[in-house]
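S.K.: Got a predicted model here, sequence first, then my questions.
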Amino acid sequence: MSKVEDIQEAIRRNGYRRSGKPRVTINDVADHLGMSKSTVSRALNGYNDIAELTRLRVAKAAAQLGYKPLAQAQAIRTGLIQSLGMVLNVGGHGSHRPFLANFIDGISRRASEENWTLTVATAENSEAVLETIERLSGERKVDGFILPRTREHDPRVDYLRSHDIPFIMFGRTGDDKDCGWFDIRGELAMEQAVERLYGLGHRRIGFINGLDYYMYARLRLQGYLAGLEKVGLPVDRALMRSNAVTKEDGLREGVALLSQPIRPTAIICAVDLAALGLYQAAKAANLDIGRDLSVMAYDGISEGEFASPPLTSFSVDNREAGRRLADLLIKRIRGAAPETLRQLGEAKLIERASDGPPVSP
């Protein structure tokens, strides 16, 4: 009989859960590994003084034996309820719906791997988001928060930082003191878009940005300007519009750009939905997307794939982003310094049919 079988037999002799199945205790895991109960406990709870190899060995043994900690006892012992929090603004232009399903799935899967849970709440506006964060933290419903869609000046960051509540941002912010984050380099995508269009022969390249108060808009504008500088094109403020995150916004700003005496031959949109509104503006001006007007965007939503013509866009792996954020937040809650929890990823260009060489006006 193996050592694991010996322990399982001892469990069967010593007691059962109410369900009738034997309950594996932390002592059983410690005996199996020849470690102290304290070492096993600290390894399972992710303490920084336990080597990563030891933590993995303990986690593997616990899974093999079927050990599952009692949540209430663990909360009393560690002061943690092992729950990650996220409050989504589902109202107005701040809606997270385009990437929500994959994003939450990624967070949940990574949290489950560490025996953590995810608590998701929704609110209709920014003020309600902050109120919900205050309530969840005050009631100790979660141990820390993931903050999607960060602003340059973000009240959520100010509150959590001032109350010493762990958080990780999906994005960056204007004041990054005591902040950890995972973000996609949207500014690099915009720079690459300018380079691509310039390489196709375009010299009047317009830009339609997102909402000015979000940090991603500031960064993507920086990327667009960096791209112009890199290829040697002058900055023309007449070719730059902003505050477009819906089809209606894209239509409005597209009409403004395409109504100019010398219109742009290509337009980059910071948001896919705005690009799809731009499609409508081009149609109204009797311009064929991909021939008379090249369009590139960012997000990689499925609606762009099925547009006519399909939209060339930078795509983000939101499931992987969710996994990375969950991992970083758990580390932050366990005591890692926020300055050590800053990661950047890159968007992937999906080449479709909405961009090409310019034609003569």
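M.R.: Yep, it's here. Numbers count the residues shown, from 1 in each chain.

S.K.: CA atoms for contacts and neighbours, from now on please.
M.R.: Fine.

S.K.: So which residues of the stretch 251-361 of the chain form strands?
M.R.: 266-269, 294-299, 312-315, 342-345, 348-350 (DSSP state E, counting those that start in this stretch).

S.K.: If you could redo that for the stretch 1-150 of the chain, that was the one I meant.
M.R.: Under DSSP E, counting those that start in this stretch, the stretch 1-150 of the chain gives strands at 83-89, 117-123, 144-148.

S.K.: Dump those strands into a markdown table; add mean neighbour count and distance to E52 as well.
M.R.: Below are the strands of the stretch 1-150 of the chain laid out as a markdown table (neighbours: other Cα atoms under 10 Å; distance: least, Cα to Cα, whole Å):
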| stretch | mean neighbour count | distance to E52 |
| --- | --- | --- |
| strand 83-89 | 22 | 22 |
| strand 117-123 | 16 | 22 |
| strand 144-148 | 24 | 23 |
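
S.K.: Go through the host helix or strand of L228 and flag the buried ones.
M.R.: Applying DSSP states H and E as the criterion places L228 in helix 215-231. For helix 215-231, burial by neighbour count (16 or more other Cα atoms under 10 Å) applies to 215-228.

S.K.: Then stretch 103-121?
M.R.: For stretch 103-121, by 16+ other Cα under 10 Å, it's 103-111, 114, 116-118.

S.K.: Please identify which pair of the residues you listed lies farthest apart.
M.R.: Using Cα to Cα, those reach their maximum pairwise distance at F103 and E114, which is 17.6 Å.

S.K.: So what's the residue count around R319?
M.R.: 19 (other Cα atoms under 10 Å).

S.K.: how close does the closest residue to it other than its chain neighbours sit to M215?
M.R.: For R319, ignoring the flanking residues on the chain, the nearest one in space by Cα to Cα, 6 or more residues apart in numbering is G106 at 4.3 Å. G106 is 23 Å from M215, where distance means Cα to Cα, to the nearest Å.

S.K.: What of L136?
M.R.: 25 Å.

S.K.: Ok, L278 next?
M.R.: 23 Å.

S.K.: Could you do G144 as well?
M.R.: 22 Å.

S.K.: With E131 instead?
M.R.: Distance from E131 to M215, by Cα to Cα: 22 Å.

S.K.: same question, D183
M.R.: When D183 is compared with M215 (using Cα to Cα), they lie 11 Å apart.

S.K.: Kindly report the same for N14.
M.R.: 58 Å.

S.K.: ditto for A43
M.R.: From A43 to M215 the distance is 37 Å (Cα to Cα).

S.K.: In addition, the following structure is provided for comparison:
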Amino acid sequence: MNPASANNTLLIIVGDKSADIYGAKLASELKKINPTIKIIGTGGDNMRKEGVEILYDVKDMSVIGLWEAISKLSLMRKVKRDIMDLIKTKRIKAAVLVDFPGFNIHIASEIRKENIPVIYYISPQVWAWRGGRIKKIAQRVNKMLVILPFEVEIYRRAGVDVKFIGHPLFDVIEDSDKDKLYHDLGLDFSRPIIGLLPGSRDKEVRFLLPSMIDAALLIKKKIPKSQFILPKAKEVDGNYVKGLIREKGIDLKVINGNSHGVFQIADLSVVCSGTATLEAAILGAPLIIIYRLSKVTEIIGRKMLKVRHWGLVNILAGEEIVPELEQEEVNAENISAYALSILRSRQKKDLIKAKLSRITSTLGEKGASQLAAKEIIEFLN
């Protein structure tokens, strides 16, 4: 690598599937502004497609819960060591850290020691748990780009240079051709459609999908014309899903991805807590949020959590606007009871949609990735 290109090199660190999608959009916008920029970092297939040189894949780095995090400590030490070696040998001009706070807040300190500016894109949820991290962030981060409007004041009070850019989900959600979806999937638009979204990690799916299918069978008994669809993440073991469907004896259509398409045609979706819940909210799709953690992770999480709800939609609303089930509450009876109450009531569905619309109207609009790129490019000039 020659000195000219070395001075144009940006490091991006992401640690999960959602961040890989946002990182790809960011890389695309950065290259529109500066076509000669070189981007290196951690990521996945989406960032690879945008020409990012991937050092470690997010499928190996992503974790759920305390025990899985502990099991990957050795790998994460190696990731950190290799990234720091890269920084010292390739003269990185700036570093962009995307979410992934357990790793990124820590490595930010080491990067700053090398006199490299650190831009944090998508803030750790310091308002929800472990608020003390904001002191470390203030010491280690040159610029914080937040995607939730109320985060601005939190960081300003801590003396952090902060900017609200809007939520990048608006950049990745696309309108689907509903008629084509109905046709391709053999779905009848005149009959109820229920989406099942058990998450994008195998562990989540194994925790949640059996209860979701059992709930679907109960719904089918009460509303025989119900149709069920599952948009499977690429990372999820398809053989496990197929085997479970055969075992349970349910008519469940499985498609590859396209959760936003499912949200646009479903009358209701049962969704694992996470980014997909906000995607549903942006699309005005009624949903039930479910989540299940290991007992140890739950105990530790409850001691640290500063908000009443687990689901981001309800956290943003400050109230439970969609049903939220966690831990032992996640069972077929509870899921089906909430689902039936919504499916049978146009008034409930309309109220949920109205409240979701009020929340998402505060999150900005398309263009967050472009705004982030413009802020980041300043550190390369």
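M.R.: Received it, and whenever you're ready, just let me know what you need. Because the structure is predicted, anything quoted here is derived from the model rather than measured.

S.K.: And the TM-score between them?
M.R.: Put the two chains on top of each other and the TM-score (TM-score structural alignment, normalised by the length of structure 1) is 0.38; 194 aligned residues with a Cα RMSD of 5.6 Å.

S.K.: ok so, going back, now the helix holding L228 of structure 1 against strand 294-299, angle please.
M.R.: 140 degrees (axes from the mean of the first three to the mean of the last three Cα atoms, to 10 degrees).

S.K.: what packs against helix 215-231 of structure 1?
M.R.: Under the contact definition 3 or more Cα pairs under 8 Å, 6 or more residues apart in numbering; DSSP states H and E, helix 215-231 of structure 1 sits against helix 186-200.

S.K.: Could you check the angle the helix it packs on makes with helix 215-231?
M.R.: Using the same axes, to 10 degrees: helix 186-200 of structure 1 against helix 215-231 is 40 degrees.

S.K.: Any buried residues in the helix or strand hosting S5 of structure 2, and which?
M.R.: Using DSSP H and E, S5 of structure 2 sits in helix 3-6. Buried residues in helix 3-6 of structure 2, counted by 16+ other Cα under 10 Å: A6.

S.K.: Following it in sequence, what is the next regular element?
M.R.: Counting by DSSP H and E, what follows helix 3-6 of structure 2 is strand 9-13.

S.K.: ok, then the element right after that following strand?
M.R.: helix 17-33.

S.K.: and that following helix, what does it pack onto?
M.R.: Using 3+ Cα pairs under 8 Å, 6+ apart: helix 17-33 of structure 2 touches strand 38-43, helix 45-49, helix 58-61, helix 169-172, helix 368-377.

S.K.: just to revisit the earlier point, any chance of the strands of the stretch 251-361 of structure 1 in a markdown table, plus mean neighbour count and distance to L65 of structure 1?
M.R.: Listed next are those as a markdown table, based on neighbours: other Cα under 10 Å; distance: least, Cα to Cα, whole Å:
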| stretch | mean neighbour count | distance to L65 of structure 1 |
| --- | --- | --- |
| strand 266-269 | 28 | 53 |
| strand 294-299 | 28 | 43 |
| strand 312-315 | 25 | 41 |
| strand 342-345 | 14 | 35 |
| strand 348-350 | 17 | 42 |
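
S.K.: Between the ones you listed, which one is closest to V29 of structure 1.
M.R.: strand 342-345 (34.4 Å).

S.K.: For the closest one, which helices and strands make contact with it?
M.R.: Right, strand 342-345 of structure 1 is packed against strand 181-184 by 3+ Cα pairs under 8 Å, 6+ apart.

S.K.: before we move on, what SS does I168 of structure 1 have?
M.R.: Following DSSP: H, G, I helix; E, B strand; the rest coil, the label given to I168 of structure 1 is strand.

S.K.: what sits against it?
M.R.: Neighbour list for I168 of structure 1: F145, I146, L147, C179, G180, W181, F182, L325, L328, L329, R332 [criterion: Cα atoms under 8 Å, 6 or more residues apart in numbering].

S.K.: Equivalent analysis for M76 of structure 2, please.
M.R.: Taking Cα under 8 Å, 6+ apart as the test, what M76 of structure 2 contacts is M61, F103.

S.K.: buried ones in the helix or strand hosting it?
M.R.: Using DSSP H and E, M76 of structure 2 falls within helix 73-90. Neighbour counts over helix 73-90 of structure 2 (16+ other Cα under 10 Å) mark M76, V79, K80, I83, L86, I87 as buried.

S.K.: Repeat that for stretch 256-270 of structure 2.
M.R.: So for stretch 256-270 of structure 2, counting by 16+ other Cα under 10 Å, buried means S259, H260, G261, V262, F263, Q264, I265, A266, D267, L268, S269, V270.

S.K.: Confirm for me that Q280 of structure 1 is in contact with R252.
M.R.: No: Q280 of structure 1 is beyond contact range of R252, at 9.6 Å (criterion: Cα atoms under 8 Å).

S.K.: What ranges does the stretch 101-250 of structure 2 have for its strands?
M.R.: Using DSSP E, counting those that start in this stretch, strands in the stretch 101-250 of structure 2 cover 118-121, 143-146, 162-164, 193-197, 227-232.

S.K.: R48 of structure 2 is nearest to which of those strands?
M.R.: strand 118-121 (19.0 Å).

S.K.: For the closest one, which helices and strands make contact with it?
M.R.: strand 94-98, helix 101-113, strand 143-146.

S.K.: ok, back up a step: mind giving me TSV with the strands of the stretch 101-250 of structure 2 and columns for mean neighbour count and distance to I70 of structure 2?
M.R.: Formatted as TSV, the strands of the stretch 101-250 of structure 2 follow (neighbours: other Cα under 10 Å; distance: least, Cα to Cα, whole Å):
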stretch	mean neighbour count	distance to I70 of structure 2
strand 118-121	26	24
strand 143-146	24	28
strand 162-164	20	32
strand 193-197	26	27
strand 227-232	22	27
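
S.K.: between these, which one is nearest to L217 of structure 2?
M.R.: strand 227-232 (9.8 Å).

S.K.: can you state the direction angle for the closest one and strand 193-197?
M.R.: Using the same axes, to 10 degrees, strand 227-232 of structure 2 lies at 30 degrees relative to strand 193-197.

S.K.: returning to that earlier point: so which of the helices and strands packed on strand 118-121 of structure 2 comes closest to I352 of structure 2?
M.R.: The nearest among these, by Cα to Cα, is strand 143-146 at 26.1 Å.

S.K.: ok, now how distant is D249 of structure 1 from I330 of structure 1?
M.R.: In terms of Cα to Cα, D249 of structure 1 sits 38 Å off from I330 of structure 1.

S.K.: Nearest residue to S41 of structure 1 in space, please, no chain neighbours.
M.R.: S41 of structure 1 sits nearest to I26 (Cα to Cα, 6+ apart), 7.3 Å away.
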